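Trainee: Let's see this in three dimensions:
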Amino acid sequence: YDNGDDTFNLVTNDPQSIKEGFSEDNFPNIFFKIINVKDLKNAFNVKTYGKYKNVEINVHKENENQYLVGTSDSSIAKTLGLDRTDKYYYEKWVPKEDVQLFEVRKPLIF
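Mentor: The predicted model follows:
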């Protein structure tokens, strides 16, 4: 995340990142490191999505056996049987084996 002062917060959920100078955040399993933009060679914004019943959908959380998937598209929500959880958002816990995860990487340009 851009701090607006030539520094970025790098965020990960990999506990091994502590070996690379990351610190544990106030949230469980979240680690961060503040770096100067001039120290970045290749930087990407990485977002994980899922395919559930052949539909691309957001993946928010996971527990041992399920993913919490969601969308703001009401027609997709209706097709997938998602519950309305906010004025414009729909979610549902679904079995992990029913979701195919994939990442979208977008280069950050400075």
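
Trainee: hey, let's count contacts and neighbours off CA atoms from now on
Mentor: Will do.

Trainee: Which stretches in this protein count as strands?
Mentor: All strands of the chain, identified by DSSP state E, fall at 7-12, 23-24, 31-36, 44-52, 55-62, 66-71, 83-86, 89-95, 99-107.

Trainee: tell me the most buried of those strands?
Mentor: Across these, averaging neighbours per residue (mean count of other CA atoms under 10 Å) puts strand 66-71 on top, at a mean of 20.

Trainee: how about this one, so we can line them up?
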Amino acid sequence: RQVFARNVFIIETNSAETNILEKADFGQFGAEGAVVLEFNPTRWALLKLDTSLLAPFDDFSNPFLELRATLALRLSSIASLNYTVKIVDDPQLLDATQIDQTILLRFAYKLL
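Mentor: Below you'll find the predicted structure:
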């Protein structure tokens, strides 16, 4: 895994001052595993879970973990509502776990 950390800044605070530090590019080499699960309980709902783990050979105690869960509800033949949560634990980039949530209203139409 190669990370190009362009314009990635970390805010570091202590009791006296606050510093803004730019992260450098880095690469990791290790064992990786992934699991993808899809569950379609009805034709109007879809649940998808995608997770991956990278355990670097040089530091097994700090693995990279990514989890993405999506719930899609079909509202009509052309519209759906999607909720996605993404959790990333990347100790090489940031000490805290990153959580990103998205709600999308999607429209699709087939021409042929």
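
Trainee: After superposition, what is the TM-score?
Mentor: TM-score of the superposed chains, computed with TM-score structural alignment, normalised by the length of structure 1, equals 0.22; 45 aligned residues with a CA RMSD of 4.8 Å.

Trainee: neighbours around Ile20 of structure 2, how many?
Mentor: 10 (other CA atoms under 10 Å).

Trainee: Without its sequence neighbours, what residue ends up closest to it?
Mentor: Computed as CA to CA, 6 or more residues apart in numbering, the closest residue to Ile20 of structure 2 that is not its neighbour in sequence is Ile11, at 4.7 Å.

Trainee: Next: Glu24 of structure 1.
Mentor: Phe31 (4.4 Å).

Trainee: Thr71 of structure 1 versus that neighbour, what's the distance?
Mentor: Distance, Phe31 of structure 1 to Thr71 of structure 1, by CA to CA, to the nearest Å: 27 Å.

Trainee: With Lys47 of structure 1 instead?
Mentor: Lys47 of structure 1 is 14 Å from Thr71 of structure 1, by CA to CA.

Trainee: re earlier: correct me, but the residue nearest to Glu24 of structure 1 touches Asn9?
Mentor: No. Using CA atoms under 8 Å as the test, Phe31 of structure 1 is too far from Asn9 to be in contact (9.9 Å).

Trainee: what about the residue nearest to Ile20 of structure 2, which helix or strand?
Mentor: strand 9-13 (DSSP states H and E).

Trainee: now for that strand, which elements pack on it?
Mentor: When contacts are defined as 3 or more CA pairs under 8 Å, 6 or more residues apart in numbering; DSSP states H and E, strand 9-13 of structure 2 packs onto strand 18-22.

Trainee: From His60 of structure 1, how far out is the residue nearest to Glu24 of structure 1?
Mentor: 17 Å.

Trainee: cool, Thr85 of structure 1 as well?
Mentor: With CA to CA as the criterion, Thr85 of structure 1 and His60 of structure 1 are 13 Å apart.
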